[in-house]
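[1] what would the 3D arrangement of this be:
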Amino acid sequence: MKLLSVNVGKPQPNHWKRLSATGIDKRPVEGPVAVSAPGAKGTGAVGLAGDRVYDVRNHGGDDQAVYAYAREDLDGWEAELGRSLANGVFGENLTTLGLDVNGAVIGERWRIGADVVLEVSCPRIPCGTFQGWLERDGWIKEFTRAAVPGAYLRVVEPGDIRVGDPVEVVHRPVHDVTVALAFRAMTLEPDLLPRLSAAEALPEEIRELVHRRTGG
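    This next block holds a predicted model:
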């Protein structure tokens, strides 16, 4: 398991939301890239140096510090969409190889390289910017049905990362709430929502959502 690519955003005009720009256009960099906890949502800060988000209401902050997507899943989308998909095209900071990103459980921790430790916090929920960026009508529904959303991660231990760094799973909670299951529960399968209560590492706003919808 390793980092196939480390990707940092290049600002582009956002034609799909009432925002001045978007950071979804992630491009591979050689590194090393510094990784640190960005702090509370609302500033645009994220975990990788040189990157940021512009939809500060919905993105960024400690619970969405880093976004990871598996190259294997990008390859699957290439076959489905009939087009080439470069590393970073889904807006991911980390393109991984050999790592089951969607099968990771909430709260699972990955050591990357010598120093950095990241914790899986929640799945990515698709938005209008993502659909517009890929120039594919109906993409939000298509992506949602597939339930391979990729994972947002928190920064537990900061440091530097670079292309080729090994990724090791150093902690895995005993519950069975995976990234994919959490995504399904939050989108098309709300009957799964009660199961999310076992994942204490979910962001507080998601835990509150689960409480409101399940009444428990």
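
[2] CA only for contacts and neighbour counts going forward, please
    Will do.

[3] burial count for residue 110?
    22 (other Cα atoms under 10 Å).

[4] host element of the residue lying closest to it once chain neighbours are set aside?
    With Cα to Cα, 6 or more residues apart in numbering as the criterion, residue 110 has its nearest non-adjacent residue at 4.5 Å, and that residue is residue 169. Per DSSP states H and E: residue 169 is located in strand 167-171.

[5] same thing with residue 188?
    Per DSSP H and E, there is no helix or strand for residue 188.

[6] run a quick neighbour tally on it.
    13.

[7] now swap in residue 29 and tell me
    For residue 29, using other Cα under 10 Å, the count is 14.

[8] same question, residue 151
    Count around residue 151 with other Cα under 10 Å applied: 30.

[9] ok, residue 215 next?
    8.

[10] could you do residue 95 as well?
    A count of nearby residues for residue 95, using other Cα under 10 Å, gives 30.

[11] surely it is within a helix?
    No - using DSSP: H, G, I helix; E, B strand; the rest coil, the secondary structure at residue 95 is strand, not a helix.

[12] my guess is it contacts residue 74, does it?
    No - between residue 95 and residue 74 there is no contact, the gap being 9.1 Å when judged by Cα atoms under 8 Å.

[13] rewinding a little: on contacts alone, who are the packing partners of the strand holding residue 169?
    The contact analysis (3 or more Cα pairs under 8 Å, 6 or more residues apart in numbering; DSSP states H and E) places strand 167-171 against strand 109-112.

[14] next up, for comparison:
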Amino acid sequence: MSVGTLVAVSVGQPRPIPGMRAKTGIYKEPVQGPVEIKTLGIAEDAVLDTRHHGGRDQAIYVYFQDDYDWWTGELGYAPEPGLFGENLTIAGTTSAETAIGDRFAIGDTLLEVTYYRQPCVTFSAKMGDPRWLKRFQRANRPGAYCRVLAEGTVTAGMDVRITPYAGERVTVSELMALDGKDIPLDFIRRAVTTPIREKTRFKYETRLASLF
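    Predicted coordinates:
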């Protein structure tokens, strides 16, 4: 186990997407004071595209300060917490080190990593860069979606106890690197032994079942 820091807790309200009709909850701002994390996330946080975001397996999106530090050189400015639409900004680890099943304990709150963040056109619109999807993909620093194993209240500045998953180490960066590719069967067999999100588990197990 290692110990990191909760840099910020960010929530968003519905806002228009530049050049699009729909509204989005991706515009997140750090908040002061305690915030309750429930099974389905933060009650005050807007999740509008429920097809791709939210739900039990993607209740909380975490981005890592160490990855933001890398982006500082790429963007030419230091990203503020919440820029990428994350709920929690954590210092002390990176996407490359974070695997499915890793756990983040913050006070009484316990989160478990389930998947990586896939960039979308809304993200590109927010960043004002039509090439952002490819740029974010190439960087391979996606951050992590988490399910809530234990509800609790968190505040920026709290310690984050990071417990690595004891089984197969399938990192969120590994998953992102395979996005859009024919996923090797040996990788699928590794992944289904982890607590990966149920949507992906069903897809992987269906593919394995089709071999017999």
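
[15] give me the contacts around the strand holding residue 169 of structure 1.
    1-3, 108-113 (Cα atoms under 8 Å, 6 or more residues apart in numbering).

[16] picking up where we left off before, how much space between the residue nearest to residue 110 of structure 1 and residue 96 of structure 1?
    13 Å (Cα to Cα, to the nearest Å).

[17] compare those two (neighbour count), which wins?
    Comparing residue 169 of structure 1 with residue 96 by other Cα under 10 Å, the one with more neighbours is residue 96, at 27 against 16.

[18] counterpart of that one over in structure 2?
    Taking TM-score structural alignment, the alignment pairs residue 96 of structure 1 with residue 90 from structure 2.

[19] what residues does that match make contact with?
    With Cα under 8 Å, 6+ apart, residue 90 of structure 2 has these contacts: 4-8, 62-65, 160.

[20] can you redo the residues you listed as a markdown table with neighbour count, distance to residue 36 of structure 2 and secondary structure?
    Listed next are these as a markdown table, based on neighbours: other Cα atoms under 10 Å; distance: Cα to Cα, whole Å; DSSP: H, G, I helix; E, B strand; the rest coil:
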| residue | neighbour count | distance to residue 36 of structure 2 | secondary structure |
| --- | --- | --- | --- |
| 4 | 19 | 20 | strand |
| 5 | 19 | 17 | strand |
| 6 | 21 | 14 | strand |
| 7 | 21 | 16 | strand |
| 8 | 24 | 14 | strand |
| 62 | 26 | 15 | strand |
| 63 | 28 | 18 | strand |
| 64 | 24 | 20 | strand |
| 65 | 24 | 22 | helix |
| 160 | 22 | 16 | strand |
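
[21] overlap between those and structure 1?
    When you map those onto structure 1 and apply both residues aligned by TM-score structural alignment, their matches' Cα atoms under 8 Å, the shared contacts are 4-8, 62-65.

[22] tell me the one among the residues you listed nearest to residue 136 of structure 2.
    When those are ranked by distance to residue 136 of structure 2 (Cα to Cα), residue 63 comes first, at 13.0 Å.

[23] how far away is whichever residue in structure 1 pairs up with the closest one from residue 127 of structure 1?
    Residue pairing (TM-score structural alignment): residue 63 of structure 2 is matched to residue 69 of structure 1. As for residue 69 of structure 1, its distance to residue 127 of structure 1 is 16 Å (criterion: Cα to Cα).

[24] show me the contacts for residue 33 of structure 1.
    With the criterion set at Cα under 8 Å, 6+ apart, residue 33 of structure 1 makes contact with 48-49, 160-162.

[25] cool, and residue 104 of structure 2?
    110-112, 160-163.

[26] out of these, which is nearest to residue 189 of structure 2?
    Once Cα to Cα is applied, the member of those that ends up nearest residue 189 of structure 2 is residue 112, at 20.1 Å.

[27] residue 98 is in contact with the match of residue 63 of structure 2, correct?
    No - using Cα under 8 Å, residue 69 of structure 1 is not in contact with residue 98; the gap is 11.0 Å.

[28] and the residue nearest the centre of structure 2, what does it touch?
    When Cα atoms, centre = their mean is applied to structure 2, the residue found nearest the centroid is residue 144 (2.7 Å). Residue 144 of structure 2 sits next to 61-63, 95, 98, 113-117, 172 when contact means Cα under 8 Å, 6+ apart.
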